[in-house]
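K.L.:
need a 3D model of the following:
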Amino acid sequence: MDTKDWLIRDLKEDWLEERAVRVEEVNKIGKKYYKQYDIKQGLRNSDGTGVVVGFTKIGSVHGYTYCDGVKTSIEGKLFYRDIEIEELVKNTGEFGFESIVYLLLFGEMPDEEELKKFNAILDGFRKLPTHFTENTILKSPSRDVMNKLQRAILVLYSYDEKPDCLDIDRILIQSLKLIARFPTIISYGFQAKAHYFDDQSLYLHNPKNELGTAANILHMIRANNEYTQLEKDTLDLLLILHAEHGGGNNSAFTTHVVSSSGTDTYSAVGAAVGSLKGPKHGGANLRVKAMVDNIKDNLDNYSDKKELKKYLKKILKGEVFDQKGLIYGMGHAVYTKSDPRAVILKRKSKELAAAKGRLQEFELYDNIESLTKEIFKEERGEDCEICANVDLYSGFVYQLLNIPEELFTPLFATARVASWCAHRIEQLVSDHKIIRPAYKSLKNEEKCTIR
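P.N.:
Next comes the predicted model:
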């Protein structure tokens, strides 16, 4: 590069830096306006509850009640098609996740014969189309598997003879194919990433019939194909717990919004993947892992509760770790006293940690939960309720399963795609209006502040 090229580059950088400051300035909206016009930021009411924008039969989340206008905390409840999650995890068998997918799509649990037929359909769709792996996954690997998943979904549009058809039978076929293929796409996407960017050996294992989703994932991501029954059952449980969380979570709402435009299934599900990729949604357990790694690095004995509590207070004050003042894995938008997913997963994580000889690590997570509750009550009053959410334990479980962190969020997507497809169908058959909320223009009010 000659002197002229360097000069042009430097001028561009200076110009862009100056303009970036200007762009930020002209787009910033003062918080006072949200209060002045009673705008619900994040579609949240002033008490933190969500603004009701529609109906759903698919799932519901309960963390509080209202009586005479007073919000009261309760133990968290999660329902899939009006069946409580605790009941579901107790009564699902070898193919628990597949039973839940059936429930979310068809509104009832399958009997043994129906589940067998359903599994056969999914098995028939698990392999990717001819040349798809080579052309779409291996030839253009991505450092982020969620990015690869999103791109692959959009490419699958080209393999569909009627991709834009909105007949429900067609959308059901598209949905089942996506649900079946997500595990294969994320497994191959990870292998391509590991080979191209991390210089690891490339191995691709074809999905096998009659294994189910959880076992196939372990089969495809492990070089030796080996896994224990406990590992398979634990991953199956994780998939069940992540499968649905009401219509108001960001990715489900994204599915509703995009589907309301009348677009195709691949665009709608691709948009949901983009939503889940965000660290405030599907990437939250990675922040938990980073926080716990930081605690381990900075405490000589993280089993010492007094020292751990002191460090958690420093995290909360923004003095250490990422200085955001957040204890990741604690607190939820809806759940107050407890997150039922965290309660269930905590039990399973202790069982798996015992089998792996890592109970000391489990106790660290358990102590983070209990000590954070203590800190909040001490600093904000005895009435303050904060609970562990599912992300506190999910990342730990993935580590116990030797699943690389690049697959944490893609596995979340693999579980949640069944819900997205169900919510898409619900939107299309129940509400034919395009979702179009209003934004108030502040041109006149802000005019005097723009220089």
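
K.L.:
going by C-alpha atoms from here, please, whenever you check contacts or count neighbours.
P.N.:
OK.

K.L.:
the longest helix seen in the chain - contacts with which helices or strands?
P.N.:
Ranked by residue count, the top helix of the chain under DSSP state H comes out as helix 168-198. Helix 168-198 sits against helix 112-125, helix 145-156, helix 213-221, helix 265-276, helix 408-430, with contacts defined as 3 or more C-alpha pairs under 8 Å, 6 or more residues apart in numbering; DSSP states H and E.

K.L.:
now that helix, how far from the centre of its chain.
P.N.:
Centre-to-centre, helix 168-198 and its host chain are 16 Å apart (C-alpha atoms, centre = their mean, to the nearest Å).

K.L.:
closest one to Thr372 among the helices and strands packed on helix 168-198?
P.N.:
The closest of the helices and strands packed on helix 168-198 to Thr372 is helix 408-430. By C-alpha to C-alpha, the value is 24.2 Å.

K.L.:
show me what counts as buried in the closest one.
P.N.:
408-428 (16 or more other C-alpha atoms under 10 Å).

K.L.:
and for stretch 368-380?
P.N.:
Going by neighbour count (16+ other C-alpha under 10 Å), the buried part of stretch 368-380 is Ile368, Glu369, Leu371, Thr372, Lys373, Glu374, Ile375, Phe376.

K.L.:
of all the residues you listed, which comes closest to Arg22?
P.N.:
Proximity of the buried residues of stretch 368-380 to Arg22 was ranked by C-alpha to C-alpha; the top entry is Phe376 with 39.7 Å.

K.L.:
the structure of the following sequence is requested for comparison with the preceding one:
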Amino acid sequence: MIENEMMNIDEMGELKRPMQELQDELMRNHRIDPNLYIEYDVKRGLRDSAGKGVLTGLTEVSDVTAYDLINGRKIPAEGSLYYQGYNVYDLVDGLKDRKFGFEETIYLLLFGKLPGEEELKQFVDVMFELETLSGRFVRDVVMKASNANIMNSMQRCILTLYTYDSDPEDISAGNVLRQCLELIAKLPLIAVYSYHSYRHFRKDETLFIRNPEKGLSMAENILLMLRPDGKYTELEAKVLDIALVLHAEHGGGNNSTFTTHVVTSSGTDTYSSVAASIGSLKGPRHGGANLKVQDMFDDIKAHVEDWTDEAAVEEYLHKILNKEAFDHTGLIYGMGHAVYTLSDPREVILKRFAKKLAEEKGMMEEFALYELVERLAGRLIMEQRKLFKNVCANVDFYSGFVYTMLGIPKELFTPIFAIARIPGWSAHRLEELLNASKIIRPAYKYVGHHEEFIPIEER
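P.N.:
Predicted coordinates:
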């Protein structure tokens, strides 16, 4: 049993009162007048008054578009996502029945071109050779201090891999590429093994560690390692592969990728950079959103007796928007995006595969409920908030449903996102190292007071 070294506020005993006083002092002295943000035209969240991201850098890795320029005016359009210039719709359609879609995407993001058959075969062989963790590392690192938040376990394991690297501080392009490829290959093992360790040591379940198999795709090996019987269908592997492709990259401005740029610009090592980006993705406003969507649908299914009753579903969505139901935040999760207006291409593609998987799993009633909520929610949000900008479903809307149908536990929802996104982080880290020359340092305006120092005995 792991000792609890950290106390919560209720366990503090004699410390509870002074700790509460310190918290009160904190709250009194760290509130900034919100009007000052307007007065100084602060780009809160690095966004302008219209919510558009402030330009902070250049990238060739990917492009996200949601408008057409007609006669000098920006007109909302169907969303598009490009990896190294290739439209993600074309990439997914071009994969057809090939099973190494995620591996092809990794190659494209890192090297700026699609691999030929021989290049892909060689790359897949390289990635498999890197797709290993020693028994000692699994025992001494992965299994130690296990907990339910696998993102935390992944950060800890990645930072520990620094000590296993013979040259961890070398930030030359070649060495960073080697480190990135190793981390991309090892992260699925770290995530799945961390989950199994948590279930064993915290839930007293049987521990099983299965090694990945050569010749299988990364998606296939994730399902192989995760499931007790190691079995999966061809469609299951294909859908997970597509999900990884769609989450692999999304421009330099998303929070975790911007974190990659910020941390990389300081000149730090690859392990610290990736751990920082995982810390960003862990947040519920970023990578954890699909969990909120899944919890919201569980709540809807529990409170709406007839899922096909459009009026009943709409009434409950009104309750959610009015902060009367679910988590009382007034948010319909999975709806809306900072960039996309009419559609999120990732959601459009994933929905298509979600339907195929729902048909195979006999879960078309649930899929129909998702479709109904998607159709109603955009209009309701626009009416409630008096918005003129269209509100579309984002990729998180169906991803949790897809993972659930694949038998992936909720503890691994966000880690799967991290497994998918680390190729994008790697491409941006290399781009930052090869092109930028200054540490990223935005400005903050001081709006506090200048005080005369008073010795402690006179206070």
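
K.L.:
ok so, going back, start and end residues in the second structure for the longest helix of the first structure, please.
P.N.:
Counting by TM-score structural alignment, helix 168-198 of the first structure falls onto residues 173-203 of the second structure.

K.L.:
likewise for stretch 304-313 of the first structure?
P.N.:
On the second structure, the counterpart of stretch 304-313 of the first structure by TM-score structural alignment is residues 309-318.

K.L.:
relative to Asp24 of the second structure, how far out is the spatially most central residue of the second structure?
P.N.:
Closest to where the C-alpha atoms of the second structure average out (C-alpha atoms, centre = their mean) is Gly287, at 3.0 Å. Taking C-alpha to C-alpha, to the nearest Å as the measure, Gly287 of the second structure falls 31 Å from Asp24 of the second structure.

K.L.:
now distance to Gln200 of the first structure too, for the helices and strands packed on helix 168-198 of the first structure, in CSV please.
P.N.:
Below are these laid out as CSV (distance: least, C-alpha to C-alpha, whole Å):
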stretch, distance to Gln200 of the first structure
helix 112-125, 28
helix 145-156, 16
helix 213-221, 13
helix 265-276, 27
helix 408-430, 19
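
K.L.:
and the longest strand for the first structure?
P.N.:
Counting by DSSP state E, the longest strand found in the first structure is strand 70-80.

K.L.:
how close does it sit to the second structure?
P.N.:
Once fitted to the second structure, strand 70-80 of the first structure is off its aligned match by 1.6 Å on average (mean C-alpha distance after the TM-score superposition for the first structure).

K.L.:
outside of the next helix or strand after that strand itself, list whatever touches it.
P.N.:
Next in sequence after strand 70-80 of the first structure, counting helices and strands by DSSP states H and E, comes strand 83-84. Residues from elsewhere that reach strand 83-84 of the first structure, judged by C-alpha atoms under 8 Å, 6 or more residues apart in numbering: Lys77, Leu78.

K.L.:
which part of the second structure matches strand 83-84 of the first structure?
P.N.:
On the basis of TM-score structural alignment, strand 83-84 of the first structure is assigned to residues 86-87 in the second structure.

K.L.:
repeat for stretch 134-150 of the first structure
P.N.:
Going by TM-score structural alignment: stretch 134-150 of the first structure matches residues 139-155.

K.L.:
pull out the buried positions in the matching stretch.
P.N.:
Buried, per 16+ other C-alpha under 10 Å, within stretch 139-155 of the second structure: 141-147, 149-155.

K.L.:
hang on, the earlier thing: please compute how far the match of strand 83-84 of the first structure lies from its chain's middle.
P.N.:
Distance, centroid of stretch 86-87 of the second structure to centroid of chain: 21 Å (C-alpha atoms, centre = their mean).
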